[in-house]
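> sequence and computational prediction follow.
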Amino acid sequence: MEAPICLIENTADDKLVVNPKAINILSKFNQPMVVVSIVGMYRTGKSYLMNKLSGSQRGFDVGSTVRAQTKGIWIWCVPHPTKTNHTLVLLDTEGLGDIEKGDGKSDIRIFALAVLLSSALVYNSKGTIDQDAMNKLKFVGEISELIKIKSEDNEDEEVEISSHFPIFIWAVRDFHLELNLDGQLISEDDYLENALKLKNPEKTTKDEDYNRLRKRIRAYFGTRKCFIFGLPAANDGVLGNLEKAPESKLSERFVAQSRRFCDYIFQNVGAKHVRDMLTVTGHRFGELAKMYTEAITNSKFACIEEAVVSLAEKENQAAIQEATKHYVEKMKTIQLPTKTLANFLEQSRRYEEEARQMFLKRSFKDNNHVFLEQFMRNLLKEKNGFICINEEKSLEICNSLIKKHSLTFEKALAGGAYNVRGGHAKFKQHLKAIEEKYNMEKGKGVKADEALKQYIESKQSTEISIIQQDNALNMKEKEAAEENNRRKIYEMEQNFRRQLEQQTNQMKAENKVVVEQTISEMIRHMEMERRVMNENMERTIREKAKEQELYLKQGLQEQANKYQAHMETLQRENQDAEKSLENCQEMIGNLEDKCEELSNRWSCTIS
């Protein structure tokens, strides 16, 4: 994208509307997306940091007046500077606390959308992290009304939700104090964590309010980071035109701090995922933006699980269509008819494998393998169709060749040339010549023998009539000739049946291989998902253990117990998932039976 574009517009009637032009642009991005959003009070320099991340001095409108510049949420997609084949997605949000908006409803919705769509959320503020700064971050406490994990009430939601939320980065601008606590130098992260310490015990309502926001920040954002920035420059003229100012005009300290901020994001913020499994690409990001915006604007809240289910439904249907289309387009490149069925199956197998990999790569949350079964049905149906086309083209060519070589024979037959004494011998001689010329032709395809059999069978009654009229033959010779005629037809029929049985067995064997490969790939896919889930589970448990330890140090046993209970729940869920994978043979067996049934039915249809 050459420049930012509005992704979610904040309309005059206080509605949030997704920009279809932005969704169309996003659909063209197929790489994993690392999504960084920035929120904060208006006129605090959010857009400047976004431009630094983009590697461009200008992009998002920085502005130099007291009027808020950004409205809604703007998006800018650029190549990721350090992650190969990744897209860095920057979301610049409308400034919070704009007096022209009247109330804070819009602020809460914008903040909630930034949380839902991001890999990392940067909160930008000025001055210090004091109580006033915390009060301006009140939206964290209020988004619990707009974001739910599940549609039904969940008592542990506050503790569980961090696994769905982004990395939280607090950028403190125009900081002029020393990082000193009780006479000792501290890190920026320590500075943030100290600001999030709770009062214990809670003696008053004011204490409860003080702790409530801090508890939620700590609960919602398991990974937290802090960066402080001094004044960019001492010159007011430079400050008013930051987007045009070269680094040489800025404070060296500010430039170094900006670089550290960018480097941290480039190195530590990963691609956006849904439910820790599905990597978000441009198309998926657009779908999430539409679903979450619709829910937050028109419903009571955005439900993460409902969005996941809806996205999974769309992605699985798209996976079926995309993979099936790939198979069809590839099969259209095959030169038909093929010489044998084996030649056809060999080429089809390669494209079936490609289609299967495409499906499994895009398929998501297909727990009961309903979509996999539908994909197999579609693939077998299309394969069946191409086999029919292969046979039809073969028959067309074969019948054309027979017609060409039998033209003189058919004219003689129509003129009664064989209804004379010795006519049967000439009939057999000429029919044999047609057969020999036909067999010498190339490129007849899979129906070569069947087409010839049908032609010879069509002349059986004519031949018997010629035998009966041939006065050169006595009664015994006529009976022998008729018997030879019937025997030849019988042998051709038997040979055809053997070929048909062989082809049917070929197709069944091929389908069995396809089913086995599909199940093998499915198991590998499930094991990979399990590994990723394990890693994310372990990361979440480490975050919760860290929070629990902090609460224990502060003597907050009740809060620490909540974290302990959640960690135990996570471990149980992890063990249950492991058992589910170990005991998936029954489920796989059911799928195998269904696929076998489909392949058998397909073979019978062909035969």
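Happy to help now that I have it. Numbers count the residues shown, from 1 in each chain.
> all contacts plus neighbour counts: C-alpha atoms, from now on.
Noted.
> pretty sure F229 is touching R173, no?
Yes. Taking contacts as CA atoms under 8 Å, F229 lies within contact range of R173: 4.8 Å.
> what about F375, which SS state?
helix (DSSP: H, G, I helix; E, B strand; the rest coil).
> what about versus this one:
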Amino acid sequence: MEQPICLIENVGNGQLVVNPKAINILSNFEQPMVVVSIVGMYRSGKSYLMNKLAGAKRGFSLGSTVQSKTKGIWIWCIPHPFEANYTLVLLDTEGLGDVEKGNNKNDIYIFSLAVLLSSVLVYNSMGTIDQDAIDKLKFVGELSSMIKVKSQGNDDEEAEFSSHFPMFIWAVRDFHLGLMIDGKAVTEDEYLENALKLKKPEKTIRDQDYNRVRQQLRMYFGKRKCFVFDLPTANEEHLKRLEHIPDDDLNADFVTQSQKFCDYIFREADVKRMKETFPVTGPRLGELAKIYTETINSSKVACMEEAVISLAEGENKMSVQDATQHYEDKMNKVVFPTETLSQFLDISRQYEDQARKIFLTRCLQDDDQRYLKEFLQTTNKKKKEFSFKNETKSQEICGALIRNLSVDLEKALSEGAYNKPRGHGKFKQDLKAIEVKYNNETGKGLKAEEVLQEYLKSKEGNSAIILQQDNALSQREKEEEEERSRKEIKEMEEKMQQVEEARRAQKAEEEIANIKETARQLMDKFNEEKKIMNEKIKQAIEDKSKEYDLYMKQAQEAQAKMFKEQIANLERRLQEKNNSPFDWISDLVKWATKIFRF
């Protein structure tokens, strides 16, 4: 994308509308996406930071007046600077607290969508992290009323947010204080964590209000980071047109801080995932935007699990369709007939492998292998159709060749040219000549032997008549020739039966190998998803363990106990995930063996 485009438009009256043009553009991005969104008060310089991430002076509109410039949510997809296989997606949101909105629900809608769509959430504020700055993050407290993880929630629903919510980065702009606490220098992260410390004990309602947002920030966003930025420039005119000012004319510390911020995101920001494992691509991000926007517009709670189920239904249907269509398109370009069955199977296997890769890459949450089975059945059906086409084409070519080579013999038969002494020998000689010429021809395909044998067998009646009319042969010679013919026919039939049985066995062997390879790749995918899931759960355990240690250190036993229970739940979940049985793999092979009739 050369420039940003509005993804979700704020049309007023609290209604948000997804832009179809943006969805269409997103459909072209098939790589996994690192999605970075930025939220914060209006006219606080959010767009400037997003343009820095894009490596551009201009892109997202900065504006130069007190009026909010960005409306809705704007999107910009660019190549990831560090990861060639990823796409970096930037979401710039309209400013929170805009007096012109006239709808106090609009801010929480925008904030919720930013949380739901991104893998990194940057919160941009001005000055310092003080109580006023914390108060402006009141939207965090409303997330539990806007978002849920599972359709069947539980009392500990909010505890799961940290496993699904994005990394939280607090960007403090125009920071003018020293990073000192109690006379000691601290890091930016320590500055943030100190600001999020709870007041103990909670003696009043005011104390509870003081702690509430801090508790929710700590619980919802396990991975937190802070960056502080000096004033970009002391020149007020330059501030109004910051996108036009070269870095050399800006505060050197600000330039360094901005680069540090960008490098961190490029290096540490993870791919946006659904249900902790499935990577979000352009089409998936577009569908999520539509699902979540429609839900929020209808004043319903946005459920992550239901969104994945809804998205998976359409995605899996398309994965079957696209994969099988790819196989069909490739096979339609093959020049038939192939010389051997092995050649056909080698070609088919190549395109089956490609189709399977398309299917497994796109398919998600196919827990009962419903769509995998549909893919295998559809591909197998198309494979049989192409196999039949291959055999039919061979039969057509071979039949035409036999007819062409046997013109003189057929003419001689019709004229009775062989009905004379020594005629049977001449007939057998001419028939053998046709066989030799036929075998010397190329490009006949895998049905060459069958067509030839069928033709030779069809001439046995002519041979028998000619033999009986050949007066040059004795009765004994005729009987010996008849016995020889019967033996040849029997040997020919047995040979053809062996050939057919060998082909059936070869096809069955190929299908079994295909199913086993599918099961192997499915296992690889499952193990990769399990690895990602394990990493996510372990990270959540680590984050919550830090919170537990902090609360224990501060003698806040009630909060510490809550985190201890959450850690125990995560550990049980981790164990259950690692102990999942693999019966479905053997079941899949049994199913395929029955369906494909090996």
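Perfect, thanks for sending it. It should be emphasised that the depicted structure is a prediction, and the values quoted were computed from it without experimental measurement.
> TM-score for the pair, please.
Scored against TM-score structural alignment, normalised by the length of the second structure, the superposed chains reach a TM-score of 0.94; 598 aligned residues with a CA RMSD of 2.2 Å.
> buried sites along stretch 122-134 of the second structure?
V122, Y123, N124, S125, M126, G127, T128, I129, I134 (16 or more other CA atoms under 10 Å).
> run a quick neighbour tally on the residue lying closest to E315 of the first structure once chain neighbours are set aside.
Among residues not flanking E315 of the first structure along the chain, S363 sits closest, at 6.3 Å (CA to CA, 6 or more residues apart in numbering). Neighbour count of S363 of the first structure, defined by other CA atoms under 10 Å: 22.
> I'd like to know how far S363 of the first structure sits from T128 of the first structure.
As judged by CA to CA, to the nearest Å, S363 of the first structure and T128 of the first structure stand 46 Å apart.
> now do A481 of the first structure
Applying CA to CA to A481 of the first structure and T128 of the first structure gives a distance of 111 Å.
> all strands of the second structure, in order?
5-12, 15-18, 33-40, 73-79, 87-93, 120-126, 147-148, 167-173, 180-181, 184-185, 224-228, 273-274, 278-279, 302-303 (DSSP state E).
> tabulate those strands (CSV), appending distance to V140 of the second structure.
CSV is the format used below for those (distance: least, CA to CA, whole Å):
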stretch, distance to V140 of the second structure
strand 5-12, 21
strand 15-18, 20
strand 33-40, 12
strand 73-79, 18
strand 87-93, 16
strand 120-126, 11
strand 147-148, 11
strand 167-173, 12
strand 180-181, 26
strand 184-185, 29
strand 224-228, 14
strand 273-274, 21
strand 278-279, 25
strand 302-303, 15
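> so which of those strands is nearest F139 of the second structure?
Ranking the strands of the second structure by proximity to F139 of the second structure (CA to CA) places strand 33-40 first, at 10.7 Å.
> list the helices and strands the closest one packs on?
Other helices and strands packing on strand 33-40 of the second structure, by 3 or more CA pairs under 8 Å, 6 or more residues apart in numbering; DSSP states H and E, are helix 46-53, strand 87-93, helix 106-117, strand 120-126.
> how big is the offset of the first one relative to the first structure?
Average distance, helix 46-53 of the second structure versus aligned residues of the first structure after superposition (mean CA distance after the TM-score superposition for the first structure): 0.9 Å.
> and that helix, what does it pack onto?
If you count contacts as 3+ CA pairs under 8 Å, 6+ apart, helix 46-53 of the second structure packs onto strand 33-40, strand 87-93, helix 252-268.
> and it, which stretch of the first structure?
With TM-score structural alignment applied, helix 46-53 of the second structure matches the range 46-53 in the first structure.
> from F427 of the second structure, how far out is the nearest residue to A472 of the second structure once chain neighbours are set aside?
Using CA to CA, 6+ apart and skipping the chain neighbours, the partner closest in space to A472 of the second structure is P421 (4.8 Å). Distance of P421 of the second structure to F427 of the second structure, given as CA to CA: 11 Å.
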